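> Here is a sequence together with a model predicted from it:
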Amino acid sequence: MPKIHPLADVKSTNIGKDTRVWQYSVIFEGAVIGENCNVCAHTLIENGVSVGNNVTIKSGVFLWEGTVVADDVFIGPNATFTNDAKPRSKVYPKSFSGITIKRGASIGANATILPGVVVGEDAMIGAGAVVVSDIPDGAVVVGNPAKIIRYLTK
């Protein structure tokens, strides 16, 4: 059974056992969150978002429709996800371009990820990076725009 703080607004019934949801988090009805996750305070998870098992979502993170987060992912504080490539006020696309974060990836604090990007397995995005294109498995990226500085080895 998940542990949900009484000050969280959680509508989804698809939250795995041993997942912790902290105060002031908002989770929409259509969101799916796996087991043993930690969803920190001041977060939002929209309909159509899928979060795997053993995921940490730090404070200030909003996951928008179409986002897919695999198992064992770390999302640092205030990391920014986007899903609309041509945002305009009161103009809504027929579908959103979600972001895919593959297993074991880590996203640093204040990183920004543009719509449609795929972050590879075990990749690492440095704090404050602006990710404008796909990141290969095991790559470490930093900067604006994010550039590969090395690859992690196991």
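Received it, and whenever you're ready, just let me know what you need. What you are looking at is a predicted structure, and each value in this text was computed from that prediction instead of being measured.
> switch to C-alpha atoms for all contacts and neighbour counts from now on
Will do.
> Would you agree Ala146 is in contact with Ala129?
Yes - counting by C-alpha atoms under 8 Å, Ala129 is a contact partner of Ala146 at 5.5 Å.
> what number of residues lie near Glu35?
20 (other C-alpha atoms under 10 Å).
> That one touches Thr19, doesn't it?
Yes - contact criterion C-alpha under 8 Å: Glu35 and Thr19 qualify, at 5.4 Å.
> try this one next to it:
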Amino acid sequence: MSYFVHESSYIDEGVTIGDGTKVWHFCHVQKGASLGEKCSLGQNVNIANNVKIGNGVKIQNNVSVYEGVELENYVFCGPSMVFTNDLTPRSKYPKGTEGYKRTLVKYGASIGANATIVCGHTIGRWAMIASGAVVTKDVPDYALMAGVPAKQIGWVCECGTVLKNEWKCQECDREYTLNDGELQEK
């Protein structure tokens, strides 16, 4: 086995786990899920049926990634952040897989502790969602989002540094351009 699973965790049949991935205490990875290489699942993480997780993804303690959510490579999910997959849930009238709304978190995006991602939206590449924010709409690449509901309050570099009134990062020297409301690396 080229990955680590703590003895207190459950891995259902039909799960794919990439090399170097670590699944820590009290996790459950359900049937049909796919975890990429070099991922880390903290304590008490649940990965639902058929969820796809890319390489290098870090999911902190107490996060459930529900069916209908996809995490691309190098996504960070902070402690106790929440994904949803049904806009109008009813216990008496379950919708099942066909009724779940798709949520896509793109390459390199970070979601802060206790943030909520309402289903049916896309979080752009390298976007950063502040702790406690509630995302209710699509998020552009490199956007810095905060509040309830989340609003864009700025832009962030790929390295995570907030860009302040200029398009060159003070930490790593990456340069960006803003075209029609979209930030792009030069």
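Received the coordinates, thanks. What you see is a predicted model; the values in this text were computed from it and never measured.
> residues touching Leu7 of the first structure, list them.
Applying C-alpha atoms under 8 Å, 6 or more residues apart in numbering to Leu7 of the first structure gives the contacts 22-25.
> any idea which of these has the most stuff around it?
Highest count within these by other C-alpha under 10 Å belongs to Ser25, 23 neighbours.
> measure the aligned partner of that one in the second structure to Asp141 of the second structure for me?
Matched to the second structure by TM-score structural alignment, Ser25 of the first structure sits across from Cys27. As for Cys27 of the second structure, its distance to Asp141 of the second structure is 31 Å (criterion: C-alpha to C-alpha, to the nearest Å).
> distance from the lengthiest strand in the second structure to the first structure after superposition?
Counting by DSSP state E, the longest strand found in the second structure is strand 151-156. Compared with the first structure after fitting, strand 151-156 of the second structure has a mean deviation of 0.7 Å; criterion: mean C-alpha distance after the TM-score superposition for the first structure.
> now the helix or strand just after that strand: which residue numbers in the first structure?
Counting by DSSP states H and E, the element after strand 151-156 of the second structure in chain order, helix or strand, is strand 162-163. Structural correspondence for strand 162-163 of the second structure: none found in the first structure, per TM-score structural alignment.
> how far is strand 162-163 of the second structure from where the chain is centred?
21 Å (C-alpha atoms, centre = their mean, to the nearest Å).
> Summarise which helices and strands whatever helix or strand comes next after that strand is packed against.
Reading on from strand 162-163 of the second structure to the C-terminus, the next helix or strand found by DSSP H and E is strand 176-179. For strand 176-179 of the second structure, the elements it packs on are strand 182-185, judged by 3 or more C-alpha pairs under 8 Å, 6 or more residues apart in numbering; DSSP states H and E.
> which helices and strands does the strand it packs on pack with?
Checking 3+ C-alpha pairs under 8 Å, 6+ apart, strand 182-185 of the second structure ends up next to strand 176-179.
> So which residue is smack in the middle of the first structure?
Leu63 (5.4 Å; C-alpha atoms, centre = their mean).
> Aligned to that one, what sits in the second structure?
By TM-score structural alignment, Leu63 of the first structure lines up with Val65.
> Same check on Ala41 of the first structure?
So, by TM-score structural alignment, Ala41 of the first structure is matched to Gln43.
> Contact partners for that match?
Contacts of Gln43 of the second structure (C-alpha under 8 Å, 6+ apart): 24-27, 60-62.
> Which residue in the first structure aligns with His121 of the second structure?
So, by TM-score structural alignment, His121 of the second structure is matched to Val117.
> What is the burial count for the closest residue to Gly108 of the first structure other than its chain neighbours?
Spatial nearest neighbour of Gly108 of the first structure, excluding adjacent residues (C-alpha to C-alpha, 6 or more residues apart in numbering): Ala127 at 4.1 Å. Neighbourhood size, Ala127 of the first structure [other C-alpha under 10 Å]: 19.
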